[in-house]
Structure formats: C-alpha cells, structure tokens
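Q: Sequence plus predicted model, see below.
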Amino acid sequence: EDRPWETPKMSSESTSKPTEKTEAKAQQRIQIFGSVRMVTDKPAVDEPEAGSTEKNYVLRLSDEATGLNLPQIQPTRGGIKKGRGRATTVRKQAELKFAPNIPEIDLTNERLREIPSGISGLQKLSKLTLRTNAIEKISHLKEMKSLTDLDLYENQISRIEGLDDCPVLKSLDLSFNQIRKMENLSKLSNSLTHLYLIQNKITKIEGLENLQGLQLLEMGSNRLRAIENIEHLQNLTELFVGRNKITDLKGLQGLKKLSKLSMQTNRVVTVGPALSGMVSLKEIYLSHNGILKIEGFETLVNLEVLDLGGNRIKKLENLETLVELRELWLNNNFLTDFKDLSCIKSKKLNTIYLEQNPLSKDSEYEKKVLSALPSVRQLDADVYEDPSDTKENAPNSS
C-alpha cells in the first residue's frame, strides 16, 4: 500500500544513538529522593535558624519523624523499575509544610501520589512545579490567587480538572500524562496564555472556546487527525501539532497572528490554499510528511523559515515571492536540477539544506549551489565565512 506521508528511509548514518544527555537523565531517575528545591531569598532548610524571623522557607518533616518506611527503587537496564511506563515504587506523601508567603515550589521527581494538601491556600505562590511524579488527579489547588505557572509534566493524570480556583494561571503544562479529552478549561478564559499537552491520548482539539488570550498551544504526539475548533483563537501565535495523524492544513484560517506553525511527522500530502493570506507566518515546519509539491506558500511574504525536509518533492518551484526567506530546509527529497534554484529570490537566504537529494551527489554540488545563491553562508552542515569558500578551504566547515 502506498503511504506518501511516511518518511523516506534514511541512511544508516542518521540512526539515532544514546547521548550523554539521555544517559544522564536515566541516571537521574534512579535516585531514591530528589531534593526539595525552593526559590526563596534563602536556601530551603529543614528548620528555621534559632531566633530567625524569616518566613520564606519550606519545612519538610524528615522520614524518621513521620515514621515512614520508604521502599527502595530497584535499578534496571532502562533506569528505575517501571510498570505501564511509570515507576512502580511510589513514595508515600510525607507531611509537607510550606511558609505562607513562599512564591515558588519545585517538587520534581519526588514520587508523589498526589499534590500535597499543604499547597492549598498558598496565596503568594506563583509557580508550582511537580514534574516526574505519580500524581493521578489535579487536587488541593484552592484559593490559588497568585498561581501563574503550573507544571505537571510526566505524571499519571487522566483528566483536566481542579483548576477553577486558579484565576490568574498563565502557563499550564500537562504533557506526558494520560489525558484523553480537553475539558474544564473555561474558568481560565481571562488568564491562560500557554497550554502544553504533549504526549497524551487526545483525539480531538476542543474545549478552547473561551481561551481568547491563548498564545501558544502545543499538542505534539497525540492522536489528532485534524486541526479544528481553533479558528476563534485570535491571539494564537504558536501552534505545535507534530507527530499526529493530521492529513491537511485546514482549520487554520482566521488565525491572523499565527507566526509559527509546526506540523512535522504527520500525513500531509498537499498544502493547497489553507495558508493563503496568513501574512504573519514567519516559521513553518512541515518535515517528514508526504508533500509532493511546493505550493501554497506564495502569499506568505514575511516567511523566514521553511522546513520541507523528508518529503517527496521532486522540483524546486513557487518560491519567488518569499523575499524574506532566511532558512530553507529541503534535505531528504528527490531534487535533481540545479537550475531550479533560480526560483529562490530572497537575498537574505543564509541557510539551505539540500543533502540527501540526488543533486547532492554531483561532484560540483557545493560550487553550483553557492554560485546560484551567493547570500548563503551555510550549506547543509558546512558553514562558510565567505560564499566563495569550498569544503576544502572553509575554516568552519564540518
């Protein structure tokens, strides 16, 4: 069966390998207890100093004091022992006490089953970070009059709820959870500007009708098949819906302020007129789809970055009007003719990627590209101080 949206096979050199960063992250997840990190004007302490009147501290009762017998985590090849993608050994909630005026709390990787009840009513708290725990429900967020940033990235939350008492919440991160439906966000209509829902199980964009102030929506790695129900988001400037199953760009009309669109790794075959007149767009990322032809970008006169790498494009065309273009990514396509480079009229073009195309195998590949595009300072991974440089004498070439 022909599946034009699937990414063409890459060379063996492009196979990803474990990096120091991923290995470090795996090691970090093995730790038994993370520290309680608080942003105050003094470091977090177990007890206030004798005679101190300072109130901006956090008090955590020790495990010995609370009588908790905490189980150990058993390291495995992949890090900590897991079940259904999460740690099977979960820390019981120790009694946590917080200073009433504390402005910021970070309880990352503490293996908490729930949001500590002591957080409720902290009216000076502006930022709450609860990343990488085992929290299943959003709770204990009553009278959070100053909370602007709530981060629940990588937990086990299955439903959006419990946010009605967060009237000034601006940023909400529920990425890497188990959420299936977008709901209960209407009470955030006057405040929410950034919403992150990466790597959940959401099948439909909905429930955003009242979020007129939303500026960024990130829903990569879900189960979306269409862009829908966002035409009313007049202040939206950034939309990320990569790694879904979206087949076209319909549903974007009306987003007059949209400047960045990322739809990498979907099933788009044609662009069509969906982007017509969206002159605020400056960055478009459509790599690893099944696009057959460069079209539909002609009216985007302010476009600066266009990424069409990893598609099925055979001809460079319809780029004449993109005079602000600075970066053009067309690697891993089927381009063959150097003469087609003449359709690129931007004198601001600094970077172009054409590797893994048939024309990149030409013995004079560099010379022909740099001759046709004199403003280019980077061709693929090679950087040139002067456009006349070649791979042999370019001081910054890779």
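A: Now that the structure is in, tell me what you want to look at. Numbering: from 1, shown residues only.

Q: Every contact and neighbour count from this point should use C-alpha atoms.
A: OK.

Q: Number of residues surrounding the nearest residue to L125 once chain neighbours are set aside?
A: Closest residue to L125 apart from its sequence neighbours, by Cα to Cα, 6 or more residues apart in numbering: P103 at 4.2 Å. By other Cα atoms under 10 Å, the residues close to P103 number 21.

Q: what's the distance between P103 and T132?
A: 21 Å (Cα to Cα, to the nearest Å).

Q: Buried residues, the strand or helix carrying K368. List them.
A: Element membership for K368, per DSSP states H and E: helix 365-372. Buried positions in helix 365-372, judged by neighbour count with 16 or more other Cα atoms under 10 Å: 366-367, 369-370.

Q: Mind checking what helix or strand follows it in sequence?
A: Next along from helix 365-372, by DSSP H and E: strand 378-379.

Q: And that following strand, how far out from the chain middle?
A: Using Cα atoms, centre = their mean, to the nearest Å, the mean C-alpha position of strand 378-379 is found 26 Å from that of the whole chain.

Q: For that strand, name the packing helices and strands.
A: strand 351-353 (3 or more Cα pairs under 8 Å, 6 or more residues apart in numbering; DSSP states H and E).

Q: Which secondary structure elements does the strand it packs on sit against?
A: Looks like strand 351-353 contacts strand 327-329, strand 378-379 (3+ Cα pairs under 8 Å, 6+ apart).

Q: where do the helices sit along the stretch 51-200 of the chain?
A: 63-66 (DSSP state H, counting those that start in this stretch).

Q: Which residue ranges of it form strands?
A: Ranges of strands in the stretch 51-200 of the chain, per DSSP state E, counting those that start in this stretch, are 58-60, 75-76, 79-80, 82-83, 86-87, 96-98, 104-106, 127-129, 149-151, 171-173, 194-196.

Q: Can I get these in CSV including mean neighbour count and distance to E114?
A: Shown next, in CSV, are the strands of the stretch 51-200 of the chain (neighbours: other Cα atoms under 10 Å; distance: least, Cα to Cα, whole Å):
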stretch, mean neighbour count, distance to E114
strand 58-60, 19, 16
strand 75-76, 12, 24
strand 79-80, 20, 20
strand 82-83, 12, 18
strand 86-87, 18, 14
strand 96-98, 15, 12
strand 104-106, 18, 14
strand 127-129, 19, 13
strand 149-151, 19, 14
strand 171-173, 19, 16
strand 194-196, 19, 20
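
Q: Put this next to the first one:
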Amino acid sequence: MNNQNDSEEEYVPPGKRLITPPDVVEIDPNMTELFHVGTQGCKVTRIDGIAHLTNLTSLVLRSNLIHKMQNMDTLVNLEVLELYDNKIHEIKHFSHLVNLRVLDLSFNKIKEIPDLSPLQRLEELYLASNDIEDMTNVCTLPSLRLLDLGYNSIRHITGVQSLSRLEKLFLGRNKIETISGLQGLRLRILDLQSNRIRSSRGLETLVDLQELYLAYNGIPKIEGMEALRSVNTLDLTHNYLTDTQGMQGFASLEFLWLSQNPIETFEALETLGALSRQYGVLETVYLEHTPIYDMPEYREKCLALLPSVKQLDSYSTRVRE
C-alpha cells in the first residue's frame, strides 16, 4: 500500500494557525473601524498586519483565539478596543492607547490587573469572567464611569473609592463577604449578587444609588439602607430575610424582588405596606417561593397590604381580586 501523498497538507488545529485581521477583513488604509466576530468564520489568532491603520478608532475582535495583546502601539487614535472572548492571559502593550474610552477584555484568562495609569481617558472597563483576585489597580483610572468585574475571584472591594466619576459597578459572582470601600462614590447601579455577603451594611453613603442587586447572598436583615431614597430597583432574591423592616427609607422604590426568602407571615410585610401607602410608587413585587406564597388567600392579602402594586409576581393586578 502506498504511503499517504506527501503533497497533502498536514492538518493544523485552529488555535495554532497564523490568522491575522487582514486575513478575515478587507482592509482600507483609511478605515476607522475594524470589526470581526470569530463565530462568523475564521478565528483570528494573532493581532498583526494593522499597524498602518492609524485612523482606527474602534477595533473589535470578539470570540477569536488571540493569546496576546500586541502590535497596537501605532493605533494611538483607538477609542474602543474589544477583545472579548479570546485566550489573553495578560493586559500589556497598551501604554500608547491614551485615547481609549472603552476596553473590553471579558471572557479571557487574565489573572492580574496591571497599573493602568496611561489610560486616563478610559470610561468603561469590562473584565468579567476572568481569573482576577485583586482589583486594587483600577484606582488609577480617574475617568472611569463603568467597571465590570463580575464572575471573577475577588474577595475584597478595593481601588474604587477614589473613582469620583464611577456610576456603574458590577461585582456579581465573586467571593466578596463584606460590603466596604464604597464611601463617597456616586454610584447609580451596584451589582453584588451571588457573593458571600452576610450584612447589607456598607451602603450608607450611596445616596445616588438607583439600582441595587444583592440576590443570592446570605443577608438576614435589611440594615444601613435608610439613606437610599433614590433606589427604584432592589433585588434581594434568595437571602435569609424574614421581614421587610429597614425598608422604610426607600421612597422611590418601584421594583422589588424578595423571592426565595423565609418570609412566613403577612405581618412581615408591614414595613413594605407602609412604604406602598406613603409614597405610592411601588409597582412590582416578587414573593414567589416564600412560605407565604403557598398560603390561602396569598394574593388577596398581599394586594390589600400593598395598594400601589400593579404587578405581583408574574401577574398583573389590573383586575384586583
């Protein structure tokens, strides 16, 4: 039997092929945006062949097989760099990208946040779903408005206290046990769901907060939230709450999730009822999978307690029972 034809090309796995942006995108020397999603065809494995594209303001190479940040030193006009869902291990070779406003390195293999001080204009930083344990170095980003570090291994909230412009902070799915380090911030959205938090204290100074997500923690009672009068959305799903005491300050609350908490009596909703009657803005409440949810006349009693509510669980209250 003859050996396999020597002229046949040896198979090379996709991750080991040398594929650069010019191999998958038609290049115009004057182009300002370069966009390629690896799920639509060939996957880029190396950033190369674009150094001459000095007019680029947006470089998006999502869902590829890129292992290194490299060969971008000349792209000084870049404002958006998105390398979401690649194989990058280190944030490096970015010091010339001084005009960056948005940097997305989510879904990579990054373990450390380096000194990011060259990125003084950065407004949005996405580092979700990496292997980061320490967030301290975000402190060097004075223009930051949005920070997403969800799905990492962070245990302590650090580095954000000096970020006076920060409005949105996403730290869900980490290993945080204590809410701290947020004093003086003007956050509008804070996501701390799916952590290991046992107390809601630490939020006292966040008077501008509008959305607060604390679902899937171990909070037994509502504390330190008296000043959060601007919050309109509050998610406390799957905690250890037995009543609604401590909610009297939520003058703007419209949407509330209390599902999967051990609330056993309708009397436990009295504080929430007073809130509904006093301010009249509470529109949506979820109490599914609590002990009272399966009680007789659950719906009628809840609607009597909460006269402003227009949606109880998944059902409209347009026709009141």
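A: Good, I have the coordinates. What you see is a predicted model, and the numbers here were worked out from it, not measured in a lab.

Q: What TM-score do the two superposed chains give?
A: The TM-score (TM-score structural alignment, normalised by the length of structure 2) is 0.90; 303 aligned residues with a Cα RMSD of 1.9 Å.

Q: so where in structure 2 does the helix holding K368 of structure 1 end up aligned?
A: Under TM-score structural alignment, helix 365-372 of structure 1 corresponds to residues 298-305 of structure 2.

Q: That stretch against structure 1, how far on average?
A: After superposition onto structure 1, the mean distance of stretch 298-305 of structure 2 to its aligned counterpart is 0.9 Å, using mean Cα distance after the TM-score superposition for structure 1.

Q: who's in contact with that stretch?
A: With contacts defined as Cα atoms under 8 Å, 6 or more residues apart in numbering, stretch 298-305 of structure 2 is touched by 266, 269-270, 273, 292, 309, 312, 320-321.

Q: same thing with stretch 214-226 of structure 1?
A: Against stretch 214-226 of structure 1 from outside (Cα under 8 Å, 6+ apart): 192-205, 233, 235-248, 250-251.

Q: And the residues you listed, which of them are buried?
A: Buried among those (16+ other Cα under 10 Å): 192-205, 233, 235-248.

Q: what do we get in structure 1 for I66 of structure 2?
A: Checking TM-score structural alignment: I66 of structure 2 goes with I135.

Q: ok, now which ones touch the aligned residue in structure 1 for L166 of structure 2?
A: For L166 of structure 2, the aligned position in structure 1 is occupied by L236, per TM-score structural alignment. Taking Cα under 8 Å, 6+ apart, we find L236 of structure 1 in contact with 213-217, 255, 257-258.

Q: which among those residues gets closest to E298 of structure 1?
A: Taking Cα to Cα as the measure, E298 of structure 1 sits nearest to L258 out of these, at 16.6 Å.

Q: how close does the closest residue to that closest one other than its chain neighbours sit to E95 of structure 1?
A: Of all residues not flanking L258 of structure 1 in the chain, T237 sits nearest, at 4.0 Å (Cα to Cα, 6+ apart). According to Cα to Cα, T237 of structure 1 and E95 of structure 1 sit 42 Å apart.

Q: wait, isn't N311 of structure 1 in contact with N333?
A: Yes - if you go by Cα atoms under 8 Å, N311 of structure 1 and N333 touch, sitting 5.5 Å apart.

Q: When these two are compared, which one has more neighbours?
A: N311 (28 against 24).

Q: And the more buried one, what's its match in structure 2?
A: Checking TM-score structural alignment: N311 of structure 1 goes with N239.

Q: pretty sure that match is touching S200, no?
A: No - look at N239 of structure 2 against S200 with Cα under 8 Å: they stay out of range, at 11.0 Å.

Q: Now for those two: what residues contact both?
A: What both N239 of structure 2 and S200 touch, as defined by Cα under 8 Å, 6+ apart, is the set I219.

Q: Would you format the strands of the stretch 51-200 of structure 1 as a markdown table with distance to K282 of structure 1 included?
A: Shown next, in a markdown table, are these (distance: least, Cα to Cα, whole Å):
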| stretch | distance to K282 of structure 1 |
| --- | --- |
| strand 58-60 | 44 |
| strand 75-76 | 45 |
| strand 79-80 | 40 |
| strand 82-83 | 42 |
| strand 86-87 | 38 |
| strand 96-98 | 44 |
| strand 104-106 | 35 |
| strand 127-129 | 31 |
| strand 149-151 | 27 |
| strand 171-173 | 23 |
| strand 194-196 | 19 |
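
Q: before we move on, the earlier item: skipping adjacent residues, who's closest to the match of L166 of structure 2 in space?
A: Nearest non-adjacent residue to L236 of structure 1 (Cα to Cα, 6+ apart): Q215, at 4.0 Å.

Q: okay, now the one you found: neighbour count?
A: Neighbour number of Q215 of structure 1 under other Cα under 10 Å is 20.

Q: Tell me how far it lies from N222 of structure 1.
A: Distance from Q215 of structure 1 to N222 of structure 1, by Cα to Cα: 20 Å.

Q: same deal with N331 of structure 1?
A: From N331 of structure 1 to N222 of structure 1 the distance is 26 Å (Cα to Cα).

Q: quick one: G159 of structure 2 and T136 touch, right?
A: Yes - contact status for G159 of structure 2 versus T136: in contact at 4.1 Å, counting by Cα under 8 Å.

Q: Return the residue of structure 1 aligned against L56 of structure 2.
A: So, by TM-score structural alignment, L56 of structure 2 is matched to L125.

Q: swap that for P142 of structure 2, sorry
A: So, by TM-score structural alignment, P142 of structure 2 is matched to Q212.

Q: burial count for its match?
A: Residues near Q212 of structure 1, counting by other Cα under 10 Å: 19.

Q: ok, it - contacts?
A: Q212 of structure 1 touches 189-190, 232-235, counting by Cα under 8 Å, 6+ apart.

Q: rerun that using 7 Å as the cut-off
A: Taking Cα atoms under 7 Å, 6 or more residues apart in numbering, we find Q212 of structure 1 in contact with 189, 233-235.

Q: And for S363 of structure 1?
A: No contacts exist for S363 of structure 1 under Cα under 7 Å, 6+ apart.

Q: Would you check how far apart the residue sitting nearest the centre point of structure 2 and V309 of structure 2 are?
A: Nearest residue to the geometric centre of structure 2 (Cα atoms, centre = their mean): F170, 3.6 Å. To V309 of structure 2, F170 of structure 2 is 28 Å away according to Cα to Cα.

Q: What of R17 of structure 2?
A: As defined by Cα to Cα, R17 of structure 2 lies at a distance of 58 Å from V309 of structure 2.

Q: If you count surrounding residues, which of those two has more?
A: V309 (24 against 14).

Q: so who does the more buried one touch?
A: 282-284.

Q: L83 of structure 2 now?
A: 60-62, 104-105.

Q: 10 Å instead, please
A: 37, 59-66, 69, 103-108 (Cα atoms under 10 Å, 6 or more residues apart in numbering).
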